[in-house]
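S.K.: Generate a structure from the sequence data that follows.
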Amino acid sequence: MIRAAIISLTGLALMACTDVSGDEVSRAAPDYLGVDTSLLDGDLVQFHVTMDQLGAPEDLNDYADCAAAQYALIRGYGFARHVRTKTKQESGIWKADAVYTISPALPRGLRTLDAQVVVQDCKANGIPTV
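M.R.: Sure, this is the predicted structure:
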């Protein structure tokens, strides 16, 4: 009797993961809530990005990269380099404070972005830019 109840509860739990058509329910798409941009000094730019329904923390970094790459292009530069990112979550909303340098030539460093390539990737993946 207890074993039948456990099997029944397991079946109910599995049914909760499907919609009425029997297909698995997919996770909601990330919600991009906006970007605020501040020029800190010459080529140093700060981006505050906000998101909801993250699939992974990397989604927030990708959003910041997209904003930085588009900003670089708007300013007539071809490259950006990630300096640092601070993230936090408040009431289920994720926020990042990211800083990048922008430059006309490929900068030194490990996290460099070719702005044209990154913006194309962002558009292909449905990630908004500035």
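
S.K.: from here on, contacts and neighbour counts on C-alpha atoms
M.R.: Will do.

S.K.: Could you identify the longest helix within the chain?
M.R.: In the chain, assigned by DSSP state H, the helix with the most residues is helix 58-74.

S.K.: ok, and the closest non-adjacent residue to residue 73?
M.R.: residue 115 (6.5 Å; CA to CA, 6 or more residues apart in numbering).

S.K.: now the helices for this protein?
M.R.: With helices called from DSSP H, the chain shows them at 2-15, 58-74, 115-124.

S.K.: Another sequence for comparison is provided below:
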Amino acid sequence: MRPASIAVVALALGGCSGAVDDGPDLPVTRVIPPENASYAGVQTRLLEPDLVNFLVEMRGARAPADVDAYARCAAAQYALIRGFGFARHIRTNVEEEGGVWRGDAVYTVSPALPPGARNIDAEVVVATCQQDGIPTV
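M.R.: This next block holds a predicted model:
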């Protein structure tokens, strides 16, 4: 069986089941995790001083949006750990093979709101992840 490779685009997440837009400024796309989700960890790779690659793995995902949410939570916590308040989503690739879902996400981190439409407020996202039960770094 070949792994299904799916590029997750942040704009497409708004139409996913369980996604909620939390406001007009910096929307927080919420994906309520599946009941049987098992989060297997995050690997972080610094590509540039402000560019970070997150490799996440989980079981029990329903769709790529669940894996993308896990990567977003990791990116938000990482930004806070590094003393930054914001992150910008560059891309997330998701593969599933034998019930194991893997995400390969890239984010920029910055102290000020970066230009672009795919920004996240790290404090808000981490709080939402904690509320929803999705682990961070």
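
S.K.: mind putting the helices of the first structure in TSV, distance to residue 103 of the first structure and mean neighbour count included?
M.R.: What follows is the helices of the first structure, written out as TSV (distance: least, CA to CA, whole Å; neighbours: other CA atoms under 10 Å):
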stretch	distance to residue 103 of the first structure	mean neighbour count
helix 2-15	52	11
helix 58-74	7	22
helix 115-124	10	16
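
S.K.: Would you check the span in the second structure matched by stretch 70-80 of the first structure?
M.R.: Using TM-score structural alignment, stretch 70-80 of the first structure lines up with residues 77-87 of the second structure.

S.K.: What mean distance separates the longest helix of the first structure from the matching residues in the second structure?
M.R.: For helix 58-74 of the first structure, the mean deviation from the second structure after alignment is 0.4 Å (mean CA distance after the TM-score superposition for the first structure).

S.K.: contacting residues around that helix?
M.R.: Applying CA atoms under 8 Å, 6 or more residues apart in numbering, the set of residues contacting helix 58-74 of the first structure from outside is 35, 47-51, 54, 78-80, 82, 85, 94-96, 98, 100, 102-103, 113-116, 118-119, 122, 127-130.

S.K.: now those residues: which count as buried?
M.R.: 35, 47-51, 54, 78-80, 82, 85, 94-96, 98, 100, 102-103, 113-115, 118-119, 122, 127-130 (16 or more other CA atoms under 10 Å).

S.K.: And the residue nearest to residue 73 of the first structure, what's its match in the second structure?
M.R.: Aligned partner of residue 115 of the first structure by TM-score structural alignment: residue 122.

S.K.: what do you get for residue 46 of the first structure?
M.R.: Matched to the second structure by TM-score structural alignment, residue 46 of the first structure sits across from residue 53.

S.K.: That match: what's it in contact with?
M.R.: Neighbours of residue 53 of the second structure in contact, by CA under 8 Å, 6+ apart: 44, 45, 46, 47, 104, 105, 106, 107.

S.K.: Give me the subset of those lying in strands.
M.R.: 44, 45, 46, 47, 104, 105, 106, 107 (DSSP state E).
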